[in-house]
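Participant: With the sequence up front, the predicted model follows.
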Amino acid sequence: MEARLVRLGELMVMAGKVARRAVTPPFAPSALVYQVEALGVRSLPIALLTATFAGLVIALQFGYFLGRFGVQYTVGRVVVLTLFRELSPVLIALTVGARVGSGIAAELGSMTVTEQVDAIRALGADPLRKLVVPRVLACFILMPALTVLADAIGMVAGAVIVNVQYSISHTQFFQGALDTVVMSDFLSGVFKGLVFGGIVGLVGCFRGLIVEGGTEGVGHATTQTVAITSVSVLLADFFITKLTLWL
């Protein structure tokens, strides 16, 4: 338990250092663009699949159960609220975040065990500024962006399946959603994506930089990153939901 608290403290210290370096020059926009492409663009297929099937399943389920109460026409309202506030940010964080976080941990872990990180220090460069800041900032950018994309794809998928399955028109679906959803519902999911992106980036970088034990340690760090980010995302989701509902 004590060792875990020490690791948590080290992670918080690293987060503070990364935040300070992210807002002080010199900046490296080219490295940030590369990381956004490497981590975000290549995650589009899994993000699109996740969003599509989330929209399909949630629309089918709610359409069926709301039909029992004779209010099946309200399915658009429930589906879009669920996607915006909960499903899109959480599912994207759990699927795309697991891929991104484990990839970061594996990449930095390999650099650590082969002493490339030490070589960067020996050359007078800052590993946090060179390796960590671009990856964390890229996660901050891509997770909210993918959340918004998942919202759009999920809505379209939901509208299509309820039209086919329950003969609810697209106009009725989207009109019901527009009558119910407010900007705070949309921004709540985007804010969650921002927080989840920070968690994924920081945990992946931290686990990669403290790898020990050669290639076996890299594999261990990768699996630990997936577990830690998944649990952290779910915990953060609860507290953010509680905060946003209270406000």
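Facilitator: Looks like it came in fine. Numbering: from 1, shown residues only.
Participant: drop to CA atoms for contacts and neighbour counts, all remaining ones
Facilitator: Will do.
Participant: Quick check: the spatially most central residue of the chain vs Gly189, distance?
Facilitator: Among the residues of the chain, Ala93 comes closest to the average C-alpha position under C-alpha atoms, centre = their mean, at 3.0 Å. Computed as C-alpha to C-alpha, to the nearest Å, the Ala93 to Gly189 distance reads 11 Å.
Participant: Kindly report the same for Ala59.
Facilitator: From Ala59 to Gly189 the distance is 18 Å (C-alpha to C-alpha).
Participant: same deal with Gly16?
Facilitator: 25 Å.
Participant: Between those two, which is the more surrounded one?
Facilitator: Gly189 (28 against 12; other C-alpha atoms under 10 Å).
Participant: Need the three-state assignment for Thr74.
Facilitator: helix (DSSP: H, G, I helix; E, B strand; the rest coil).
Participant: what's it in contact with, if anything?
Facilitator: Leu66, Phe173, Gly176 (C-alpha atoms under 8 Å, 6 or more residues apart in numbering).
Participant: Comparison target below:
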Amino acid sequence: MTNLGRYILFIGKLFTNPESFRTYFRLIIDECIYIGINSIVLVAIVSVFMGAVSTVQTAYNLVSPFIPDSIIGLVVRDLTILELAPTITAIIFAGKVGSSIAGNLGTMRITEQIDALEVMGINSVSYLVLPKIVATLIMYPFLVILAGALAIGGGYLAASLAGVLGTPDYLMGLKMNFNEFSVTFALIKSIVFGFLVASIAAYMGYYTKGGALEVGQSSTRAVTVSCIAILLSDFVLAQLLLVR
């Protein structure tokens, strides 16, 4: 409970004594490049293989003559949009970006750079952390959209190259009984997950104490706590928005 209260106070400090808009704009652009653009390749590779494996395994398990092959495309589509694209990508994102945020802020803490900002009268939480969170909220939904499109494309490649089902059946399954709210739900999850990863990682790094060893430990804790928060919030959002 102590850490939870400290985390809430940490979030509150983001909006006290802010800097100028021009300063934030420059920092946010830099963070968007670092957080979003530099993550595209990893997200793309994982997403394509995620979709391909989902298609092959679904086709392997649906062997009943009473189930049409087009159902495979439907299962892969819904599985990708509702869970694989936002949630699995968030865990990968926490491992890459979350650990990096915690490590960078932890290094700044132990080298007294954060203390120097405080001495100059700058709100270090707002100056260092707010641009990272805003950039994550901007870029992570785009990464989720990219992951979903590439996963479905990877499923199409698996269907055509591996021969597990015909591509017309796969495309028919993608169009079958589509619920538009699934995309909205995935985007809501992406915003929540992006905020959790960026804020938790920043919190762990900002309050690092000790030396280089503790910076590594902070990065590890940031990834661990972020993954737990992602899975917990995934369940809560599903209960609130999907269960009727």
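Facilitator: Structure received. On a predicted model such as this, the values are computed, not experimentally measured, just so you know.
Participant: Which residue in structure 1 occupies the aligned position of Lys209 of structure 2?
Facilitator: Matched by TM-score structural alignment, Lys209 of structure 2 corresponds to Glu212 in structure 1.
Participant: my read: its match touches Glu115, true?
Facilitator: No - using C-alpha atoms under 8 Å as the test, Glu212 of structure 1 is too far from Glu115 to be in contact (11.1 Å).
Participant: Those two: who's more crowded?
Facilitator: Remark: of Glu212 of structure 1 and Glu115, Glu212 carries more neighbours, 16 against 11, as counted by other C-alpha under 10 Å.
Participant: mind listing the strands in structure 1 by residue range?
Facilitator: When secondary structure is read from DSSP state E, structure 1 shows no strands.
Participant: among the contacts of Thr74 of structure 1, which are in helices?
Facilitator: Those of the contacts of Thr74 of structure 1 mapping onto helices are Leu66, Phe173, Gly176, per DSSP state H.
Participant: Just list the residues touching the aligned residue in structure 2 for the last one, thanks.
Facilitator: Right, Gly176 of structure 1. Using TM-score structural alignment as the criterion, Gly176 of structure 1 maps onto Gly173 of structure 2. Applying C-alpha under 8 Å, 6+ apart, we find Gly173 of structure 2 in contact with Ser70, Ile71, Ile72, Gly73, Leu74, Val75, Arg77.
Participant: Buried only: go through those for me.
Facilitator: Ser70, Ile71, Ile72, Gly73, Leu74, Val75, Arg77 (16 or more other C-alpha atoms under 10 Å).
Participant: Any chance of those in a markdown table with distance to Tyr7 of structure 2 as columns?
Facilitator: Shown next, in a markdown table, are the buried ones among the contacts of Gly173 of structure 2 (distance: C-alpha to C-alpha, whole Å):
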| residue | distance to Tyr7 of structure 2 |
| --- | --- |
| Ser70 | 47 |
| Ile71 | 45 |
| Ile72 | 43 |
| Gly73 | 42 |
| Leu74 | 41 |
| Val75 | 39 |
| Arg77 | 37 |
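Participant: which of the residues you listed lies closest to Leu213 of structure 2?
Facilitator: Using C-alpha to C-alpha, Arg77 is the member of these that lies nearest Leu213 of structure 2, at 43.3 Å.
Participant: The closest one matches what in structure 1?
Facilitator: By TM-score structural alignment, Arg77 of structure 2 lines up with Val80.
Participant: and its match, how far is that from Gly63 of structure 1?
Facilitator: 12 Å.
Participant: so where do the helices sit in structure 2?
Facilitator: 2-12, 21-35, 40-61, 70-79, 89-93, 99-110, 113-119, 124-128, 130-161, 167-175, 181-206, 212-241.
Participant: Who are the packing partners of the longest one?
Facilitator: Helix 130-161 of structure 2 makes packing contacts with helix 21-35, helix 40-61, helix 70-79, helix 167-175, helix 181-206 when contacts are defined by 3 or more C-alpha pairs under 8 Å, 6 or more residues apart in numbering; DSSP states H and E.
Participant: From the contact counts, what lies against the first one?
Facilitator: What it means is helix 21-35 of structure 2. Against helix 21-35 of structure 2 (3+ C-alpha pairs under 8 Å, 6+ apart) you get helix 130-161.
Participant: mind running it again at 10 Å?
Facilitator: helix 124-128, helix 130-161 (3 or more C-alpha pairs under 10 Å, 6 or more residues apart in numbering; DSSP states H and E).
Participant: which residue numbers in structure 1 go with the longest one?
Facilitator: It stands for helix 130-161 of structure 2. So helix 130-161 of structure 2 sits over residues 133-164 in structure 1, by TM-score structural alignment.
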